[in-house]
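Novice: heads up, no residue letters with this:
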C-alpha cells in the first residue's frame, strides 16, 4: 500500500492519503485508494487491468475527505489507460467517474512526454456533471544528483483554463497553479 502525507493552502490541515492497486488479470487492475492522508503510486509494466482504491483522511477533523474505487485498464503498447469507477467526496457525495490518459513520447529515451488526460464525473441522479481535462509536458531527470530523481510537469487545465506546475524530487512533490492554489506531498 502506498501512503503519503499531504498539506494544502486550501484546507490548512494535514491529510493522510492511501492507495492500493489489486491486479485483476495481466491487463486489468482493481485499484482502491483511501485517503487517510496517504497516497501510493504503483506503476506496473506487466499488469494492465487493476482495481484501484484510494482515500483521504483529514487529521484536523478526523473525517474521511474522499474515497475512490475504480477499475483501470492500461494499453501499454499505446501508452494509454482508461478507468471507470465511483468516488465519494464529503462535498459532492457519491459520483460515478470515467477517466482516460494518453501519453506521447517526445524523446526516444522517455525523458520528455506530452500527456493528455481527462475525467468526467456524474452524480447519482446523472444530473450534476463535472469535467476535467489537461495537457501537460513531463520532463524526468534520473540521477539529477546522486540518488536523486527529479520530475518537472508543466500543464494547462482546459476547463478551468489555468496553467499549473509540479516539481517532484524522490518522495517530495509540490503542486501549484496560477490561481494561487498549492499543495505539498511527502510519500512515506
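Specialist: On my side now, so go ahead. Since we're looking at a predicted model, the values are computed, not measured. Residues are numbered from 1 along each chain as shown.
Novice: going forward, measure contacts between C-alpha atoms and count neighbours the same way
Specialist: Noted.
Novice: Spit out the contact partners of the residue of the chain positioned farthest from its centre.
Specialist: Ranked by distance from the centre of the chain (CA atoms, centre = their mean), the top residue is residue 146, with 27.1 Å. Going by CA atoms under 8 Å, 6 or more residues apart in numbering, residue 146 touches no other residue.
Novice: Below is an additional structure, to be compared with the one above:
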C-alpha cells in the first residue's frame, strides 16, 4: 500500500492519502484510493477497475471505469502513453499521453493530451535520487513542472484559463 501526506493550493488543508493496487495475471487492475482531510475529518474514496494493454515496449493503453464512492458517479476512460528514451541509459525520456473520460450521468466527455520531458538523476546526493519533469497539457493550455526525490514531490501547473494562475501541490510519501 502506498501512503502519503498531501497539501495543495486549492484545499489548503493536509490530506492523508492511501492507494492500493490489485493486479491479476491478465493485466486487470483494481485500484483503490482513500483520502482523509485532516482539517474537516471528511473521508473520500475512489475505486477504479481497468484493463491494461502493452502492445509494444514502453507503450501502454488502459481501458476502464472508476466510481467516486461519495458522489456515486461513474466515469469510463481510455488512456494511452508512449515513452521514447532519448538517451541510451533511459534516464532522459519523452512521454506522450492521451486520455478521454466519459461521464454517462452528464453525457459529456473530456479529452486530455500532454507531452512530458523527464530526467532522472540517480544518487543526486548520497542515497537520494532526483526526478524532474516538464510538460505541456494542450487542451487545458497549461505548463507543468514536477520535482521529486525519494519521498518528497513538488508539483506546479501554470494555467492560462481565467487568467494566468499557478496551482501547486506537495506530497510526502510515507
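Specialist: Cool, got the structure. Quick caveat, the model's predicted, so the values are computed rather than measured.
Novice: TM-score of the superposed pair?
Specialist: Once superposed, chain against chain, the TM-score is 0.86 (TM-score structural alignment, normalised by the length of structure 2); 167 aligned residues with a CA RMSD of 2.1 Å.
Novice: rewinding a little: quick one: what's aligned to the residue farthest from the centre of structure 1 in structure 2?
Specialist: Counting by TM-score structural alignment, residue 146 of structure 1 corresponds to residue 126 in structure 2.
Novice: how close does the closest residue to residue 22 of structure 1 other than its chain neighbours sit to residue 111 of structure 1?
Specialist: Leaving aside its chain neighbours, residue 22 of structure 1 sits nearest to residue 30 (4.6 Å; criterion: CA to CA, 6 or more residues apart in numbering). Going from residue 30 of structure 1 to residue 111 of structure 1 by CA to CA, to the nearest Å gives 28 Å.
Novice: and if you look at residue 118 of structure 1?
Specialist: Counting by CA to CA - residue 118 of structure 1 and residue 111 of structure 1 are separated by 22 Å.
Novice: okay, those two: which has more neighbours?
Specialist: Shown here are residue 118 of structure 1 and residue 111; by other CA atoms under 10 Å, residue 118 has more neighbours (17 against 14).
Novice: give me the element the more buried one is part of.
Specialist: strand 112-123 (DSSP states H and E).
Novice: Does anything pack onto the helix or strand following that strand? Which helices or strands?
Specialist: Toward the C-terminus, strand 112-123 of structure 1 is succeeded by strand 129-145 as the next helix or strand (DSSP H and E). Secondary-structure packing of strand 129-145 of structure 1 (3 or more CA pairs under 8 Å, 6 or more residues apart in numbering; DSSP states H and E): strand 112-123, strand 148-157.
Novice: Can you list the buried residues in strand 129-145 of structure 1?
Specialist: Across strand 129-145 of structure 1, burial judged by 16 or more other CA atoms under 10 Å covers 133, 134, 135, 136, 137, 138, 139, 140.
Novice: Please name the residues that touch the counterpart of the first one in structure 2.
Specialist: With TM-score structural alignment as the matching criterion, the partner of residue 133 of structure 1 in structure 2 is residue 113. Each residue near residue 113 of structure 2 by CA under 8 Å, 6+ apart is listed here: 96, 97, 98, 99, 137, 138, 139.
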